[in-house]
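>>> The following block contains a protein sequence and its predicted model.
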Amino acid sequence: MDSKRIRDSEISQFEQFIRELNKYFKVKSIDSIQQYYNVEKKLNFDNELDDVKNGKERFQMSQQPLEDLHDDLMKFETELENQLEENMDDFERMLLTLIDEFIQAIEAKVAICRKAEDEYYEKVSNHCFHLLDKVPLEEMGVEVTPQLREMFEDKESLTEVLADCHAGHTSSFYAKVDNIRERCQSWIKEVLLGFRNTYIEERRRTRVFEIHHFMETQWDKLNSTKLSRSPSAK
């Protein structure tokens, strides 16, 4: 339970960090857009005062700020993606470390079980061999089944049956560890793939589309202003 609580806490903290990182770069993008709007507003105001400037001149004056805005937005996107990749790598290493520690803890407990199984096997073997040597099968006070009779037929048969039981118990311990390890590997693969798809791949596609759509809208506005101020439009 402690391992799960720690993993859940780390995942929650990472998700919160991702949200804060996105928020930080969103604010930077909004600031750049607002600065562009301020420049555009000033150019519009200056052009209203200066009738000499035509649409072409205004377009040329507004073109550079708009190109700068596009560069800023894409730069922020690149910076954000680089930071996301770096932190995703750190997050992956942290999860792998937690999983390794969890598996090691399981293996330590299995080692205790294995030791107890060895001790139990030794005690049961001694007891059974004592019965084989000292007590006739019919006097053991239990139902003499064909399996029991075969088991206590001789020392070799008894040794084989006890060894098979011991090997089966030991094998079940290791099979359990292997099962837990496989489930952990499947879990961490699913978590990391989901995070990369959501916070990097899907976010990148969505954000780049938003930037391109926004810039197309601004260019359309600028082009329409150029046409409206051209001599042929008057």
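Thanks, I have the structure now. Numbers count the residues shown, from 1 in each chain.

>>> make it CA atoms for all contacts and neighbour counts henceforth
Noted.

>>> Please pull up the helix or strand immediately following the top helix by length along the chain.
If you go by DSSP state H, the chain has its longest helix at helix 55-134. Per DSSP states H and E, the first helix or strand lying C-terminal to helix 55-134 is helix 146-151.

>>> got the angle for the helix or strand immediately after that next one in the chain vs helix 55-134?
Downstream of helix 146-151, the next assigned helix or strand under DSSP H and E is helix 155-196. Put simply, helix 155-196 runs at 170 degrees to helix 55-134, going by axes from the mean of the first three to the mean of the last three C-alpha atoms, to 10 degrees.

>>> now helix 155-196, how far from the centre of its chain.
Distance of helix 155-196 from the chain centroid (C-alpha atoms, centre = their mean, to the nearest Å) equals 25 Å.

>>> list the helices and strands that helix packs on?
Other elements packing on helix 155-196 under the criterion 3 or more C-alpha pairs under 8 Å, 6 or more residues apart in numbering; DSSP states H and E are helix 55-134, helix 146-151.

>>> ranking these by burial, who's on top?
Greatest average neighbour count among those goes to helix 55-134 (a mean of 15), per mean count of other C-alpha atoms under 10 Å.

>>> how many neighbours does F14 have?
15 (other C-alpha atoms under 10 Å).

>>> same thing with the one 4 residues further on?
When neighbours are counted by other C-alpha under 10 Å, I18 registers 18.

>>> Determine the set of other helices and strands touching the host helix or strand of it.
If you go by DSSP H and E, I18 is part of helix 2-49. Counting by 3+ C-alpha pairs under 8 Å, 6+ apart, the packing neighbours recorded for helix 2-49 are helix 55-134.

>>> Second structure follows, compare the two:
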Amino acid sequence: MSQIYNTIEPNVINEETVRKALEEQSRDEAGQLAKREGIDFKDVTELQLSFKNILQIDNLWQFENLTKLQLDNNIIEKIEALESLVHLLWLDLSFNNIEVIEGLDTLVKLQDLSLYNNRISKIENMDALQDLQIFSIGKNNLDTLEDVIYLRRFKNLRTLNLLGNPLCDGEEYAPFTVAHLPELVYLDFKLVNDTMREAAILKYQYSTEPLKQAEAQALAQLEEEQAKQTELEYHKTAFVEYLNGSFLFESMYEEDAEAAKLASIPGVDDLLQEYRKEFVSVCENLFNYGLEQHEKREAEVSDFYGSLQEALTANQEQGRKIILEFENQNERTLDEIQNISSAEVAEAKLAEYSEDILQLSETLMTLEVQTADQLEELIKDFERNVADLVSTFIENVQRMMAQCRDLENRHHEKLLEISLNTLEKSVKNELDKDLPDDVRMFLVDKPTVVAAVTASHDIHLAKIASREGDILRSARHWQAAVTEKALQDEIDRNRSRFKEIIQYIENLQEEVENMEPVEPPE
């Protein structure tokens, strides 16, 4: 505990503390205005709370756009309550009583972090700070050189200060750090020159090479996982995720408590393997069909928006041509009106010009109506094409899922037949091998056997039905979403275009109204 507690009362971060700090930050005219009219914490990007004797970080959640935060020279013991400061780039927690690095997981944009002069004994819990460029953690309790290795994960780290930690006392400190952090530019406020870097890398290559290999393997694994995730997302857009293999088949047996028992019956294992092979084949056919249909749907959407853009481009070009012709034609008219000495003639010309404006408005509105009609037809064709694609897709999915059910039904019949034959042999003590006790427990009578086999069958059918339902719902949801979006986009565009025309016409009319009346000659 800091000795300062004996002389000064610890403080907390409250609204009064924050407002006073903001007023102190802004002593200029803008600051005085903010003081009179109030400060919206959401607008604050920098906050300095240094030398406030703060014991606990709190009440900063409203500063959601903060990029720079100074909490140095306080008595803070724990890094906390910073979760909402997701835009923070610069954080100073130096000269406090912090013992553990924590509470930084959401600060993914942080570039500059100072924990100088605290009580930290281990570098940890900083994995989220991948943008970190400057890190100061000098004058703490770090005593293990291996702590430096943790910092290898920060590929953007260029400036590091560790000076004042016990680990710096040995002569190996500097070369070890430079060798293990080869991208460092500054270490402990000194430039890392090429000679020092090359010597350090050569000296510690025995320990850095395994690290490089491990990191390369980790990176390759990460890239592989990301590729798999990307592929899975693509399969989801085609509504056939986890159908490229035995996933569905295996899921039918995950919750089937009777399956393992039934598999122990002589002859069931061979039956199950044949069932699995045929079932997986149907699933893979469905998977490939789903990808093929996804490509067709994507092509349909692409063609639609291509046609839509062509129509809009033609409309825009025609509209610009009409306006340009109007402006060219009436530029001379406006000049003439300005120079006409006769008020009556000027008024006549203005009236004529006003009529031209109304005619322009009617022409532009008519063009927009024609365009809207054209796009409406395009959207209707698109809706029909999408409906046909989805309908065909659903029909074929249902057909293939029916194949899965047929396979399950046939397997159920054969399994029931084998199970009843085994029951009969068991009753007559004619079994060739001993069965597990849990299998013998339901091989007691026909109703028990039938119940066990039927329960297994019902679970399998329910899984098939559930997966089929997921696919159909996804397809129908996509159909509704893609057609509704096309329709709503056009409604929004049409409204926006009408507003543009009205605004343009009103500006022209206002220009006419504001023209100064012609003064008759004296």
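That came through fine. Since the structure is predicted, the reported quantities are computational estimates derived from the model, not experimental observations.

>>> between the helices and strands packed on helix 155-196 of structure 1, which gets nearest to T206 of structure 1?
helix 55-134 (11.2 Å; C-alpha to C-alpha).

>>> what's the mean deviation for the closest one versus structure 2?
Compared with structure 2 after fitting, helix 55-134 of structure 1 deviates on average by 1.2 Å (mean C-alpha distance after the TM-score superposition for structure 1).

>>> which part of structure 2 lines up with that helix?
Across structure 2, the stretch matching helix 55-134 of structure 1 (TM-score structural alignment) is residues 346-425.

>>> In structure 2, what stretch matches stretch 170-182 of structure 1?
Going by TM-score structural alignment: stretch 170-182 of structure 1 matches residues 461-473.

>>> buried sites along the matching stretch?
Across stretch 461-473 of structure 2, burial judged by 16 or more other C-alpha atoms under 10 Å covers 461, 463-465, 468, 471-472.

>>> orientation of the longest helix of structure 1 relative to helix 2-49 in degrees?
180 degrees.

>>> what does the strand or helix carrying L248 of structure 2 contact?
Assessed by DSSP H and E, L248 of structure 2 sits inside helix 247-254. With C-alpha atoms under 8 Å, 6 or more residues apart in numbering as the test, helix 247-254 of structure 2 has contacts from 242, 259, 276, 279-280, 283, 459-460, 463-464.

>>> Pull the contacting residues for the residue nearest in space to the middle of structure 1.
Note on structure 1: the residue nearest the mean C-alpha position is L192, at 2.4 Å, using C-alpha atoms, centre = their mean. L192 of structure 1 makes contact with E92 under the criterion C-alpha under 8 Å, 6+ apart.

>>> Which residue in structure 2 aligns with it?
Checking with TM-score structural alignment, L192 of structure 1 has T483 as its match.

>>> Same check on M215 of structure 1?
Match for M215 of structure 1 (TM-score structural alignment): I505.

>>> So what's the residue count around its match?
I505 of structure 2: 17 neighbours (other C-alpha under 10 Å).

>>> Leaving out the residues flanking it, which one is nearest to it?
S361 (6.4 Å; C-alpha to C-alpha, 6 or more residues apart in numbering).

>>> And for R181 of structure 1?
R181 of structure 1 sits nearest to I103 (C-alpha to C-alpha, 6+ apart), 6.7 Å away.

>>> Run through the residues that contact the one you found.
Counted by C-alpha under 8 Å, 6+ apart, I103 of structure 1 has contacts 177, 180-181.

>>> do Q479 of structure 2 as well
Counted by C-alpha under 8 Å, 6+ apart, Q479 of structure 2 has contacts 386-387, 390.

>>> what do you get if the cut-off is 10 Å, keeping everything else the same?
297, 383, 386-387, 389-391, 473 (C-alpha atoms under 10 Å, 6 or more residues apart in numbering).

>>> With distance to N339 of structure 2 as added columns, please give those residues in CSV.
As requested, the contacts of Q479 of structure 2 are exported to CSV (distance: C-alpha to C-alpha, whole Å):
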residue, distance to N339 of structure 2
R297, 63
E383, 58
V386, 61
A387, 63
L389, 66
V390, 67
S391, 69
R473, 71
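
>>> Which two of these have the greatest separation?
E383 and R473 (17.6 Å).

>>> how close does I11 of structure 1 get to R5 of structure 1?
10 Å (C-alpha to C-alpha, to the nearest Å).

>>> Please say which of the two ends up with more neighbours.
I11 (15 against 10).
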